[in-house]
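# model this:
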Amino acid sequence: MAIDIGGGETGLLAWMLKRNVLKNVNQLLVNFHGITTDISQSVYVEHLMILSDLYTEGFRTFHFQRKLNCIFKEDKGKTGCYSIYMIRRMPMTGPLEVYGPDLIENKTSTDLAFMYSSLLISSQVHCKELVRLGKVSDGGWDVCNDTKYRLSSPCLVYSFGIDNDWSFDDDISTTFGCETHSFDPSMGMLDHQRSKKITFHNIGLWGKPRGLKGTWTMMNLKEIIDMLGHTGKIIDILKMDIEWAEWEAIPNMLATGVLRNVRQLFVEFHGSPGPDSSLLSRLTSLRGIYDQGFKLFWSHPNVVGDNPKIFSVTGREVSGCYENYFLNTNLINLK
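The predicted structure follows:
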């Protein structure tokens, strides 16, 4: 059942729950509205009570999406409407396993395209508490604040790819007090101290030893960690939005083992969603991340700009760019 009525969803759902209308509904997709900058506390309580009642009814959220057309003008970090996708609780057979070499080596490019697209919108481990830092729209990121994966104190963050949007870096440094290192050679900025907690480095990330890419200074992750004196330290968040270069950088990270000290890994993956000669290597990299203990806890398509594309195999619209969030299940907090 899909509900998108532009307002009054909580009242309609309350009516349905009271009359047991939802008893035979397996999937419930709802667009919620009604949150404004000046609403009373009672409206938030009303939304929370309906979600609690739906949980009691047996529904579990499997995905949600912030609606960008409702972003507050006064606060770009908040939105007044959101979509929640729910399914009735049912027995689980275990988390999705990333495809291994035995399953992908002899597949056609069309099969690989299906595998890639389905994997990037899945999840493998649950995070009960998400904190959005930075913009609601493109530029912000969702941090897992579960006790098991909570950031260290003090925490350390590497942020690759700024493009003059500091919203995440500023937020993570002030909200959690993290020592944050920001990297982007494309902005024409020299190394500098942006704030007490944020250091900017005019360096780009790739998979080769230190060198030049045009006029840009490039380094691999192990070199950067060693340079900053962080060898052996836990990096609480490693964020990458580096416009396709992730596929060059990740194999080197896997080979050198530096990801094993990363607690949360955020990557914006770029690439054609359709049949493509690079899909085998992309899926191999995703399998490598999985093998080092990382499991997807959240993902969503980036739909800004020209990212939405038609998947040639099905004719359905998909994205050529996905934000994926991983938790290192080998670095669980025991306290």
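# every contact and neighbour count from this point should use C-alpha atoms.
Noted.
# where along the stretch 201-335 of the chain do the strands fall?
With DSSP state E, counting those that start in this stretch as the definition, the stretch 201-335 of the chain shows strands at residue ranges 204-205, 211-213, 216-219, 235-240, 262-270, 294-301, 308-310, 317-319, 321-328.
# contacts for the third one?
When you say that, I think you mean strand 216-219. The set of residues external to strand 216-219 that reach it, using CA atoms under 8 Å, 6 or more residues apart in numbering, is 185-186, 202-212.
# same thing but at 6 Å, please
By CA atoms under 6 Å, 6 or more residues apart in numbering, the residues outside strand 216-219 that reach it are P185, I203, G204, L205, W206, P209, R210, G211, L212.
# list the contacts of the first one.
Under the criterion of CA under 6 Å, 6+ apart, the contact partners of P185 comprise N202, I203, G204, W216.
# apply 10 Å and report the result again.
Contacts for P185 were tallied using CA atoms under 10 Å, 6 or more residues apart in numbering; they are 160-163, 191, 200-205, 213, 215-218.
# and the two most separated of the residues you listed?
Using CA to CA, the contacts of P185 span at most 18.8 Å, a distance reached by F200 and K213.
# who has more neighbours, the two?
Higher neighbour count among F200 and K213: F200, with 20 against 11, using other CA atoms under 10 Å.
# just say helix, strand or coil for the more buried one.
The assignment at F200 comes out as strand when based on DSSP: H, G, I helix; E, B strand; the rest coil.
# how much space between it and R132?
Counting by CA to CA, to the nearest Å, the gap from F200 to R132 is 22 Å.
# strands of the stretch 51-200 of the chain, start to end?
When assigned using DSSP E, counting those that start in this stretch, the strands of the stretch 51-200 of the chain occupy the ranges 59-66, 82-88, 130-133, 141-144, 156-160, 179-183, 192-193, 198-201.
# sorry, back to before: okay if I get the contacts of strand 216-219 as CSV plus distance to P301?
Shown next, in CSV, are those (distance: CA to CA, whole Å):
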residue, distance to P301
P185, 26
I203, 27
G204, 24
L205, 23
W206, 24
P209, 32
R210, 32
G211, 33
L212, 32
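# are any of those residues buried, and if so which?
Judged by neighbour count, with 16 or more other CA atoms under 10 Å as the criterion, the buried members of these are P185, I203, G204, L205, W206, R210.
# and P91, how many neighbours?
6.
# ok, it - contacts?
When contacts are counted by CA under 10 Å, 6+ apart, P91 is found next to no other residue.
# and for comparison, fold this next one:
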Amino acid sequence: MVQDTNRGVQSRTKTRIKVNRLFFVIGLLVLVCIFDVVHQRKTFMMQMKSNKSRCEKVIDEMNLFQIPDEDIIDKMDNNALYLLFDTYVNLQQYHCCNLTRQGPKQSSGKNICEDYFFKPGSKCIVYSFGSQLNFDFEESIWRSFKCEIHTFDPSMPVEGKTLPTFIDYHLIGLSGKNFIQTEPEKWRHHDNPLLKTWKMQTLSSIMDTLNHSVTTIDILKIDIEGWEWNALPDMIKTDILRHVKQLCIELHFGYSFKYQTTNGRIKPVFTKNTWGNVPIKNQIKLLKQLFNNSFRIVRNEPLNWGTIKIENKVIRILNE
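Coordinates of the predicted model:
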């Protein structure tokens, strides 16, 4: 998603400062890259003119499809919510002229916008939540931008592991509150041992601990297996995302699933629980809140891991 050039239409006549956030959606497992930057309108328009020969596509903000109001969402059944989600995340609400892939094409890589105001600078900082000791994304970011990189994952022990020298690794998970998780749930199908207790913190607490409370985070990558819905409300409430230029987030929509092996084949099996234990209606409402905070979708690429069929329409569970 792209953020409107202002934080809301009403503020357009009050200030010349603009805030742009882009949003790459991956989604019913939706990967979202969000970009946030403050700049003056005149400078922005001059840059757009200079890019015109390379980037002609302009999206009409006034004709964007929008999620309905909360009172309407509350009256929708789950089928309608799935269809609404599928329609919404497959929109392009901002056109990035300089889109690059950091890491491989599969889910460990992420799309990054390198347009003028969104490209990581010379002293860039990157937060990467969820790695399972896979550092393809971080390695690509390091080669491209030489950023200060912080990787967070509380799930797996690192004793005896060789970690890249260009990252700071933290055994911390992202959450909507600060607590110790004593019964972590195994979701992915793998044989790697998991730690028995996880330290969980909010994004604002983590940034404060690292002395980044008023520092720009150039790229915030979140891939935390459905618990993004638990962490997002605190980010929106505290307005901590105002410090983030790009957010790449994998969204898991609707009911959760686990991988099971049957006759030697791995397949997803749906459970009775929603991702992050957040109701489906609230997941949709969070997407609307992001839109109301000026976030706009940039790109969505379906992945071939799990689908659900509603009204003869196949909806992919994982999208990037």
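# ok, so of the contacts of strand 216-219 of structure 1, who is nearest I250 of structure 1?
Taking CA to CA as the measure, W206 is the one of those closest to I250 of structure 1, at 8.3 Å.
# map that closest one across to structure 2 for me.
Correspondence of W206 of structure 1 to structure 2, assessed by TM-score structural alignment: S175.
# separation between the nearest residue to its match once chain neighbours are set aside and L203 of structure 2?
Spatial nearest neighbour of S175 of structure 2, excluding adjacent residues (CA to CA, 6 or more residues apart in numbering): A231 at 4.5 Å. Using CA to CA, one obtains 8 Å as the distance from A231 of structure 2 to L203 of structure 2.
# now the common contact residues for these two.
When CA under 10 Å, 6+ apart defines a contact, the residues bordering A231 of structure 2 and L203 alike are L174, S175, G176, K177.
# structure 2: matching residues for the longest helix anywhere in structure 1?
Secondary structure of structure 1 per DSSP state H: the longest helix is helix 41-57. Counting by TM-score structural alignment, helix 41-57 of structure 1 falls onto no part of structure 2.
# I172 of structure 1 maps to what in structure 2?
Taking TM-score structural alignment, I172 of structure 1 has I141 as its aligned residue in structure 2.
# I222 is in contact with the match of W206 of structure 1, correct?
No - contact status for S175 of structure 2 versus I222: not in contact, 11.0 Å apart, counting by CA atoms under 10 Å.
# now for those two: what residues contact both?
If you check S175 of structure 2 and I222 against CA under 10 Å, 6+ apart, the residues they both contact are E228.
# so what's the closest residue to R316 of structure 1 other than its chain neighbours up against?
Distances taken as CA to CA, 6+ apart place I310 nearest to R316 of structure 1, at 5.6 Å, with adjacent residues excluded. When the contact criterion is CA under 10 Å, 6+ apart, the partners of I310 of structure 1 are P273, G274, R316, E317, V318, S319, G320.
# now the fourth one: how far from F269 of structure 1?
Counting by CA to CA, the gap between E317 of structure 1 and F269 of structure 1 amounts to 17 Å.
# more crowded one of these two?
Each of E317 of structure 1 and F269 had its neighbours counted (other CA under 10 Å), and the higher figure belongs to F269 (22 against 12).
# what is the aligned counterpart of that one in structure 2?
Here F269 of structure 1 is matched to L251 in structure 2, going by TM-score structural alignment.
# wait, doesn't its match sit right on A231?
No - counting by CA under 10 Å, L251 of structure 2 stays clear of A231, with 11.5 Å between them.
# mutual contacts of the two, please.
Taking CA under 10 Å, 6+ apart as the contact criterion, the residues that touch both L251 of structure 2 and A231 are I224.
# list the buried ones in stretch 77-95 of structure 2?
Across stretch 77-95 of structure 2, burial judged by 16+ other CA under 10 Å covers 81-86, 88-95.
# how about those in CSV, adding distance to F257 of structure 2?
CSV is the format used below for the buried residues of stretch 77-95 of structure 2 (distance: CA to CA, whole Å):
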residue, distance to F257 of structure 2
L81, 18
Y82, 15
L83, 18
L84, 20
F85, 18
D86, 18
Y88, 22
V89, 20
N90, 22
L91, 25
Q92, 27
Q93, 29
Y94, 31
H95, 33
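# wait, which of the residues you listed is closest to R21 of structure 2?
Ranked by distance to R21 of structure 2 (CA to CA), the buried residues of stretch 77-95 of structure 2 are led by Y94 at 9.2 Å.
# residue in structure 1 paired with that closest one?
For Y94 of structure 2, the aligned position in structure 1 is V125, judged by TM-score structural alignment.
# then L232 of structure 2?
Applying TM-score structural alignment, one finds that L232 of structure 2 aligns to I250 in structure 1.
# my guess is that match contacts L238. True?
No - counting by CA under 10 Å, no contact exists between I250 of structure 1 and L238, whose distance comes to 12.0 Å.
# which neighbours do those two have in common?
Taking CA under 10 Å, 6+ apart as the contact criterion, the common neighbours of I250 of structure 1 and L238 are L259.
# neighbour count for these two, which is higher?
I250 (22 against 19).
# translate K309 of structure 1 into the numbering of structure 2.
When structure 2 is aligned by TM-score structural alignment, the residue opposite K309 of structure 1 is T307.
# for that match, what are its contacts?
Neighbouring residues of T307 of structure 2 by CA under 10 Å, 6+ apart: L28, P268, K313, V314, I315, R316, I317, L318.
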